[in-house]
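In: All I have is the shape, not the residue letters:
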């Protein structure tokens, strides 16, 4: 679904309870703030307590309802403790935004096995664990929305990011499989996939920006706040999968249907492995 396609607004966010992961900065923090501004009560979750608490305090200072719960989402025991506390003290979420993620842009032979495991742990297992911890009471109630934040690498991988792209493919697979799993239960499963977003990720990972294929620049760069607006709109419209900005929304269905030219462009305009054979295609 593109941003220009219209759907009747069916979900009012006022009074809804929303869990947002990776909410200490970037897309997660902006999404939590946007949901709170729309009237939702938000549960902010991230590993680092300090920035998480500051984000929650900022939302409350603007009149929003926000709770901060530090947790390592790659540990199911911590996620289960988090869910037990939320369900016991606050209630059953109406919305889950699985945004927590990590990863470095590395070639396979640059990637330590431990780094590969961590890149799969967040975002994929973090999304799986959080959804698993809350899904039973959501099913019992018969309503809700589980939304994943993903990246274009889940559709068009680029060289020099094998662990990162593989984890994002896993998130895409989880989204589509979970949608089938929960069909008929009243729970919608959705995703928002923005192109490049100007977040602290690039400050924390020097050199990562240089490995993004040049062709990606044609899609445009979004701010976390713009992505948050897309998330809020997608939730309100009960959209399934939303891609932004408009250039990526227009190209995505073509990239899914005819992937080979897009994969070639990503390779041709991306970082080459030092051992790439001249003339390879």
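Out: Ah, there it is. Because the structure is predicted, anything quoted here is derived from the model rather than measured. Residues are numbered from 1 along each chain as shown.
In: okay, CA-based contacts and neighbour counts for the rest of this
Out: Fine.
In: mind checking how far the closest residue to residue 128 other than its chain neighbours is from residue 206?
Out: Nearest non-adjacent residue to residue 128, counting by CA to CA, 6 or more residues apart in numbering: residue 174, 7.7 Å away. Here residue 174 is placed at a distance of 29 Å from residue 206 (CA to CA, to the nearest Å).
In: take the one below as the second:
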């Protein structure tokens, strides 16, 4: 794909990967539509793009709300037309065990990213189908392949996004519309500032895959779009592990659990087992 003069829409574009992707697309000559909930950060990114001579506009919208998405899409279609590229990047959620997760929060985590990607794609898909071209790119996380303990709602929503990507690709096969995904390993983003303690729940084995900056991820986004790639995993260590994790999920699942955060109930059960095997009390096991 040649990105110059293309219309690209990026969700979650006010910070992190979304902001970096919007900047990178504008540098390639695309007209970028930035979407996120908060107007001020969006306006700041748009101003940066325009100062550099690029084209960008911002539309504040909660992509987890079908009402907001419909209103946003109506504005885009009326002012600029059908996007050539949609980057479904908006994501949310905390790393929690199931007994720490309120049902309402589980619904919110499923809404963004999964339903948000569905809503945005659905809002523009008829125009793309009529035109017979376009690219839809989902930004996902390794939790969609290897869930770790203490992330049940988060990982489930990412599995849903992965399923949507695969099913959407089947739906659109032969229509001229490309469906892609990009899954980076850990990214140094404002997410960890907004969720203290989240980083501690990432398994040690996952940390070995490397940490990327939003700018590095954005460069991979550009390459994925330009080269028409299907499903991309980055950096290279994660790209090497991912096929093995899909082919042999059991050992990878065990390693993720072994190097991850244990549920307090599992820790207590382990202490009880050790106390029985040693003939001591659980408190003595703790002291040792």
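Out: Sure thing, it's come through. Predicted, not measured: the structure shown is a model, and the values here were computed from it.
In: still on that earlier bit, now check the residue nearest to residue 128 of the first structure against the second structure: what is it aligned to?
Out: Using TM-score structural alignment, the partner of residue 174 of the first structure in the second structure is residue 164.
In: ok, and what's touching the helix or strand containing that match?
Out: Under the criterion of DSSP states H and E, residue 164 of the second structure resides in helix 152-172. The contact list for helix 152-172 of the second structure (CA atoms under 8 Å, 6 or more residues apart in numbering) reads 92-98, 101, 106, 109-114, 117-118, 138, 140-141, 143-145, 147-148, 178-181.
In: Against the first structure, what's the mean shift for it, could you check?
Out: Mean deviation of helix 152-172 of the second structure relative to the first structure after superposition (mean CA distance after the TM-score superposition for the first structure): 0.2 Å.
In: counterpart of the very next helix or strand once past that helix in the first structure, which residues?
Out: Later in the chain than helix 152-172 of the second structure, the nearest helix or strand by DSSP H and E is strand 177-184. Aligned by TM-score structural alignment, strand 177-184 of the second structure falls on residues 187-194 of the first structure.
In: thought residue 26 of the first structure was touching residue 200?
Out: Yes. In terms of CA atoms under 8 Å, residue 26 of the first structure counts as a neighbour of residue 200; the distance is 6.6 Å.
In: who has more neighbours, those two?
Out: residue 26 (20 against 11; other CA atoms under 10 Å).
In: In the second structure, what residue corresponds to the more buried one?
Out: Match for residue 26 of the first structure (TM-score structural alignment): residue 16.
In: What of residue 142 of the first structure?
Out: Aligned partner of residue 142 of the first structure by TM-score structural alignment: residue 132.
In: Spatially, what comes nearest to its match if we skip its sequence neighbours?
Out: Distance criterion CA to CA, 6+ apart; nearest residue to residue 132 of the second structure, sequence neighbours excluded, is residue 176 at 5.1 Å.
In: Could you measure from the equivalent of residue 93 of the second structure over in the first structure over to residue 115 of the first structure?
Out: Here residue 93 of the second structure is matched to residue 103 in the first structure, going by TM-score structural alignment. Computed with CA to CA, the distance linking residue 103 of the first structure and residue 115 of the first structure is 8 Å.
In: Looking at those two, which is more packed in?
Out: Remark: of residue 103 of the first structure and residue 115, residue 103 carries more neighbours, 22 against 17, as counted by other CA under 10 Å.
In: which residues does the more buried one contact?
Out: With the criterion set at CA under 8 Å, 6+ apart, residue 103 of the first structure makes contact with 115, 118-119, 122, 163-164.
In: again, 7 Å this time
Out: Applying CA atoms under 7 Å, 6 or more residues apart in numbering to residue 103 of the first structure gives the contacts 119, 164.
In: Just want to know which of residue 174 and residue 206 of the first structure has more residues nearby.
Out: Neighbours were counted for residue 174 of the first structure and for residue 206 using other CA under 10 Å; residue 174 has more, 19 against 10.
In: For residue 284 of the second structure, the count of nearby residues, please.
Out: Neighbours of residue 284 of the second structure (other CA under 10 Å): 12.
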